[in-house]
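Undergrad: what's the 3D shape of this:
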Amino acid sequence: MVLKVFLNHCAEDKALVTPYFNKLKALGFEPWIDKRILPGQDWDEVIQHAFNAADVYLIFMTPRSVSKRGYVQREISDALDKQRYNLPGDIGLIPILLEDCEVPVKILRSHQYIRLPEGWQELVESLELAAQQRSIAIHTGVEMDPFRMFLREEKHRWEGLPGYEVSMRYPHVESSRVPNTAVELNEFFASLRLNSLLNARKARINQEEEHFSSWAGDPDWKPANSFHVFISPNLANQFILSFSVHEDGMFAGAAHGFMWVETHNFMIIDDQLIKISFDDFLSEPHSAYTSITALVRERVAKEYAGRFDGELSSDDLIRVREALPSDGTIFRNFIITPIGVTFLYPQGELFGHAAGAFGADLSFNDLRPWLKPGGPHTFAQHASAISWDPGIDDEVHE
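TA: Here you go, the predicted structure:
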């Protein structure tokens, strides 16, 4: 599995970045830089396609790039958003300091930068670790008591006008202690997998030959809707499970890509899965909504202010309140951790597409006044957070 590395930089720094592109390529990585765009190609779509396919993002920082608006900043925000769905410890974004400059707060808050050229070996070691994280032997699996989880990866492709390219990564579960639960989980994952594939196949009955016919003569670029789907375990033990499903991609000819997430949480009772919602954590859900919504608004407002490096205006605060109503709908997508829950809001759900994705971490201590005695949180506190990202390729041509 070759590690795909996206090199984010501004046009003025291309001469500084290109030597690192060449060095990474010589080491066996698969770097991408926009000099690979061919004449006549839709450069916005090509960049977005490469961005969505990348495993790791290198953010090259200089006084010019950090002050430049437009695609450079959008790519940085999008790359940071994608890290939200990575597993703990996964390397997905590496800031690179090419010249002394003020590192953006949104980067400095969550990532340590590497200074080049003196940090070159550190960068290579980080990329090698990222590649290792994505290539744990599939035949061994990973022990997640009481389960052993194996990664399944598929790639499906169909050529048309447009065609589609789908890559999917999902777990296969085995367990001698809760065998029926393992069967039910595999059936559930299979249904998610099939649903994604069925949606991609809609391209077959929505052909636009006139619109895409001009692309037909270019052997290096095919009009295709691209979808990248992965199902990631976040927390597990013999009583409780938490999974997230993340999808990103781009429709052929679209102005920008998309990112989407949904979560699935379960209790295990008598070797059977039971789907749980956030309401199941609370003694009196409807009476708790207003207070918990206020906590979520506070977290999101803080992230919003930090992302745009400024205090929130009264209009911004109104936008936050309107985007996060207190009717309980904002608690739909959440993952469980041993210390609390994280509510997830994908790109475009709360604010405009350019604002990116948002999240709100609430600890069980924050939620204590409203938690149900003996509720799911009591089992989560004894569960293990999961850091897992093995990899295998299995390509299918349809």
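Undergrad: For the rest of this, base every contact and every neighbour count on C-alpha atoms.
TA: Will do.
Undergrad: for the stretch 101-250 of the chain, what spans make up the strands?
TA: Along the stretch 101-250 of the chain, counting by DSSP state E, counting those that start in this stretch, strands occupy 114-115, 142-144, 147-158, 163-174, 224-236, 240-250.
Undergrad: Any idea which of these gets closest to residue 264?
TA: Smallest distance to residue 264 across the strands of the stretch 101-250 of the chain (Cα to Cα): 5.2 Å, for strand 240-250.
Undergrad: hmm, who's touching that closest one?
TA: Here strand 240-250 makes contact (Cα atoms under 8 Å, 6 or more residues apart in numbering) with 48-49, 52, 85, 225-236, 256-268, 335-336, 376, 379-380, 383.
Undergrad: and residue 315, what helix or strand is that in?
TA: helix 314-323 (DSSP states H and E).
Undergrad: Going by neighbour count, list what's buried in that helix.
TA: Applying a neighbour-count criterion of 16 or more other Cα atoms under 10 Å, one finds 320-321 buried in helix 314-323.
Undergrad: now stretch 266-278
TA: 266-268, 271-273, 276-278.
Undergrad: for the stretch 251-398 of the chain, what spans make up the helices?
TA: Per DSSP state H, counting those that start in this stretch, the stretch 251-398 of the chain carries helices over the ranges 285-307, 314-323, 364-367, 376-380.
Undergrad: Out of those helices, the one nearest residue 200 is which?
TA: Closest to residue 200 of those, according to Cα to Cα: helix 314-323, at 29.8 Å.
Undergrad: Before we compare anything, build this one as well:
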Amino acid sequence: MHDQDPPQVFLSYAKPDQHRVTPFFESLEKSGFNVWYDCKRLKPGQNWDFEIKRALDKASIVIAFLSENSINRRGYAQREIKIALDKLSEKLIDDIYLIPVMLDDGILIPDQLQGIQCISANASNCMIGVVEALNLQLNKLGVETQKLQVKEELSWSFQTKKEICDGLPGYETELQFIRLQSTKYPALYEAGEYIQGRLLESLFSSRSSMLDQAPSQYNFGQEKYRRTNTYDAHCSDPVIKGRVLTIQYAIHWYGAGAAHPNIDFCTYSFVMAPLILIESLEQIFITSSEAFLNVQNSVRNKLMAIKLGSPEEEHQVCLDSNGIALGTQNWSDFNSFIFKEDCIEFLFAPYQVAAYACGPQFAEVPYIELIEFIRPEYQSALEIEHIAWQKKRATKLVDD
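TA: Modelled structure (predicted):
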């Protein structure tokens, strides 16, 4: 088990530009950054699709190298930029998450990158500009985390456990445990211990494959990743709303012999005083049946409003309504949720509400849409009583 690695910088580029990107990698590594560069990090026999998506999801900052090669061809560089832009939409307006570097001057910048300051690789101060942007954001990440910890009178750290065993099939499991401490909420450490126990269940499940070998299905002549069950669970910093704490895990997994890897989400929410696990969103509502219809309707409408494809494309596609309906039928379909500042965010893995190629989907439901159904105890814990008061006042004004 080892402590958390330093924040990761992910390099996104088109393969024909590798010789132009490598000097950036070498310079950034010499400057002390933890850089993920596929041609240096990927090992023979690894599932490159799985490893790239996993690294991109863990990245604190993405440097996207733009050129005639990456702009004019569809491929992994385009998909990486799309994922980075999706994550960028969750950041504060002054956050630096995506740094575009133009390898070729005069190229047409995609519409979705127009609002982001680009750096020309041909500029004499290019590397200085990249390093300054990286240091600014990484320092800000540390400062913001420290401020939040001081404000909420709690702290957290991470530890990683990784276990690999070759076999037919074998397994590779990597788990990130969160350690919580608080003088204000002395029982909070139990939340981290509870999550660790749940994560260890996945490790026990992985180990069980060693007692269930299948040489008729797998053999040592296959690429190792194709005969290896891979499971990687890592978490983001806690999200705190009032006295409710939510911890989100992204789980990248690959079943031996499967056509492709996948990603899933798991969230854990706790009222911090007294320490109570919110096992299901259903738990916070007065009348769960009425609340469910409102949650379901709101989420379905928001998912139907999602447009696939970049804005400059002539025909953008909506998610399939049947897929959305099938993936939002019961409370169990809404098990991955985060209590954010103004809303509850729902997370849906690929295949749940859309095709695999569409990727994961997200929908936010403002508290004001659900406030009348939320139990007073949870209104207090979330510190959203004022929303209930505002809604009652607005209703009264309309009636008058």
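Undergrad: Give me the TM-score for this pair.
TA: The TM-score (TM-score structural alignment, normalised by the length of structure 1) is 0.73; 368 aligned residues with a Cα RMSD of 4.2 Å.
Undergrad: which of the contacts of strand 240-250 of structure 1 count as buried?
TA: Burial by neighbour count, judged by 16+ other Cα under 10 Å, picks out 48-49, 52, 85, 225-236, 257-268, 335-336, 376, 379-380, 383 from the contacts of strand 240-250 of structure 1.
Undergrad: on that earlier part again, in CSV, list the helices of the stretch 251-398 of structure 1 along with distance to residue 194 of structure 1.
TA: Formatted as CSV, the helices of the stretch 251-398 of structure 1 follow (distance: least, Cα to Cα, whole Å):
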stretch, distance to residue 194 of structure 1
helix 285-307, 34
helix 314-323, 32
helix 364-367, 35
helix 376-380, 30
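Undergrad: Relative to residue 191 of structure 1, which of those helices is closest?
TA: Residue 191 of structure 1 lies closest to helix 376-380 among the helices of the stretch 251-398 of structure 1, at 25.2 Å (Cα to Cα).
Undergrad: I'd like to know which elements that closest one is packed against.
TA: Applying 3 or more Cα pairs under 8 Å, 6 or more residues apart in numbering; DSSP states H and E, we find helix 376-380 of structure 1 packed against strand 240-250.
Undergrad: and if we set it to 10 Å?
TA: When contacts are defined as 3 or more Cα pairs under 10 Å, 6 or more residues apart in numbering; DSSP states H and E, helix 376-380 of structure 1 packs onto strand 224-236, strand 240-250, strand 258-269, strand 334-336, strand 340-345, helix 364-367.
Undergrad: Next, the angle strand 163-174 makes with the second one.
TA: Think strand 240-250 of structure 1. Per axes from the mean of the first three to the mean of the last three Cα atoms, to 10 degrees, the angle that strand 240-250 of structure 1 makes with strand 163-174 is 170 degrees.
Undergrad: same question, the first one
TA: If you take the same axes, to 10 degrees, strand 224-236 of structure 1 sits at 20 degrees to strand 163-174.
Undergrad: Off-centre distance for strand 224-236 of structure 1?
TA: In this view, strand 224-236 of structure 1 has its centroid 8 Å away from the chain centroid, taken as Cα atoms, centre = their mean, to the nearest Å.
Undergrad: Residue 10 of structure 2 matches what in structure 1?
TA: Mapped onto structure 1 by TM-score structural alignment, residue 10 of structure 2 lines up with residue 6.
Undergrad: what number of residues lie near the closest residue in space to residue 272 of structure 1 that isn't next to it in sequence?
TA: If the residues on either side of it in the chain are set aside, residue 272 of structure 1 comes closest to residue 181, at 5.3 Å by Cα to Cα, 6 or more residues apart in numbering. Using other Cα atoms under 10 Å, residue 181 of structure 1 is surrounded by 23 other residues.
Undergrad: Next, work out how far apart residue 181 of structure 1 and residue 297 of structure 1 are.
TA: 36 Å (Cα to Cα, to the nearest Å).
Undergrad: mind checking what residue 78 of structure 2 lines up with in structure 1?
TA: When structure 1 is aligned by TM-score structural alignment, residue 78 of structure 2 is paired with residue 73.
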